[in-house]
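Colleague: structure, please.
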Amino acid sequence: MNASLQTTSAEAHVELAVEIFSMLADATRVRILLALRGGELAVGELSEAVGKTAPAVSQHLAKLRLARMVVARHEGTRVFYRRSDDHALQLVLDAMHQAGHSLGLAVAHAEERANG
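Modeller: All right, here's what the predicted structure looks like:
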């Protein structure tokens, strides 16, 4: 691959990364991803977990689905959502970890916990 194509590919990845961060720059969407740590949940359950109305949660879920961060499963009239993979959640957890550092909290790193 020549340098021009590598630059174009790198720029495309940067732009997509920015879109992902933009998608995660919403407290409700972050709370939804955190709520889905334990497995799939229906919209009503997510609504209770994040403290928002079901229609508001549905709007956020639609955006997360378009970004391929969550997937839906239909069972009768109910729709259950789960994370499509662990990557977006890991970004959220890393951001929360960084927030702890920013607040001056003593935050143990995963490698420190594994070796400690």
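
Colleague: from here on, contacts and neighbour counts on C-alpha atoms
Modeller: Noted.

Colleague: where do the helices of this protein begin and end?
Modeller: With DSSP state H as the criterion, the chain has helices at 3-23, 27-35, 43-50, 54-66, 87-102, 110-115.

Colleague: can you list those helices in a markdown table and add distance to Ala72 and mean neighbour count?
Modeller: Shown next, in a markdown table, are the helices of the chain (distance: least, Cα to Cα, whole Å; neighbours: other Cα atoms under 10 Å):
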| stretch | distance to Ala72 | mean neighbour count |
| --- | --- | --- |
| helix 3-23 | 18 | 12 |
| helix 27-35 | 13 | 19 |
| helix 43-50 | 10 | 18 |
| helix 54-66 | 8 | 16 |
| helix 87-102 | 16 | 14 |
| helix 110-115 | 31 | 8 |
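
Colleague: list the residues that contact the residue nearest the centre of the chain.
Modeller: The centre of the chain sits closest to Ala88, judged by Cα atoms, centre = their mean, with a distance of 3.8 Å. Residues near Ala88 by Cα atoms under 8 Å, 6 or more residues apart in numbering: Leu33, Met69.

Colleague: next, the second sequence, to be compared with the first:
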Amino acid sequence: MAAAGGGADDPSADVVERAAVTFQLLGTPARLRILWALAQGESDVSGLARRVGGALPAISQHLTKLKLAGLVRARREGRRQVYYVDDPDVVDVVRLLLGRLARRTPPAGRG
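Modeller: Below you'll find the predicted structure:
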């Protein structure tokens, strides 16, 4: 194990801070579901609300935060906004975590 002193391969304080902000942003089940759904394919707000189960205003607010963080983007198609993932690396991290948790034994309180 590396010493706790700040080795050459340690990420900078700025990188650690940005990672913490991203993890904090993804710290809600609704945002994880939205990101997961968008990783499967583009969608508008109505489609996301149906898929992840949420009210349109709440889904829209979550999308705004994900957009500001640079995790998703939107493009206009006629009168609607179509959202898609803008940071595939974050999707990889989410897939890894959710996949590992899904393969584990039953969640706490169920077994």
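
Colleague: what's the TM-score here?
Modeller: The TM-score (TM-score structural alignment, normalised by the length of the second structure) is 0.79; 99 aligned residues with a Cα RMSD of 2.1 Å.

Colleague: sorry, back to before: so which of the helices of the first structure is nearest Thr77 of the first structure?
Modeller: Checking the helices of the first structure against Thr77 of the first structure by Cα to Cα gives helix 43-50 as the closest, at 11.3 Å.

Colleague: so how far is that closest one from its chain's centroid?
Modeller: 16 Å (Cα atoms, centre = their mean, to the nearest Å).

Colleague: mean per-residue distance, it to the second structure?
Modeller: Superposing on the second structure and averaging over aligned pairs (mean Cα distance after the TM-score superposition for the first structure), helix 43-50 of the first structure comes out at 0.4 Å.

Colleague: how close does the counterpart of the residue nearest to the centre of the first structure in the second structure get to Leu35 of the second structure?
Modeller: Mapped onto the second structure by TM-score structural alignment, Ala88 of the first structure lines up with Val90. Distance from Val90 of the second structure to Leu35 of the second structure, counting by Cα to Cα, to the nearest Å: 9 Å.

Colleague: dump the residue contacts of Gln81 of the second structure.
Modeller: Contacts for Gln81 of the second structure (Cα under 8 Å, 6+ apart) come out as Asp44, Val45, Ala74, Arg75.

Colleague: report the contact partners of the third one.
Modeller: Shown in contact with Ala74 of the second structure (Cα under 8 Å, 6+ apart): Lys67, Gln81, Val82, Tyr83, Tyr84.

Colleague: cool, and Leu48 of the second structure?
Modeller: By Cα under 8 Å, 6+ apart, the residues touching Leu48 of the second structure are Ile34, Ala37, Ile59.

Colleague: please repeat the previous calculation with a cut-off of 7 Å.
Modeller: With contact set as Cα atoms under 7 Å, 6 or more residues apart in numbering, Leu48 of the second structure has these partners: Ile34.

Colleague: against Val79 of the first structure, how distant is the counterpart of it in the first structure?
Modeller: Counting by TM-score structural alignment, Leu48 of the second structure corresponds to Leu46 in the first structure. As for Leu46 of the first structure, its distance to Val79 of the first structure is 11 Å (criterion: Cα to Cα).

Colleague: no further queries at this time; thank you.
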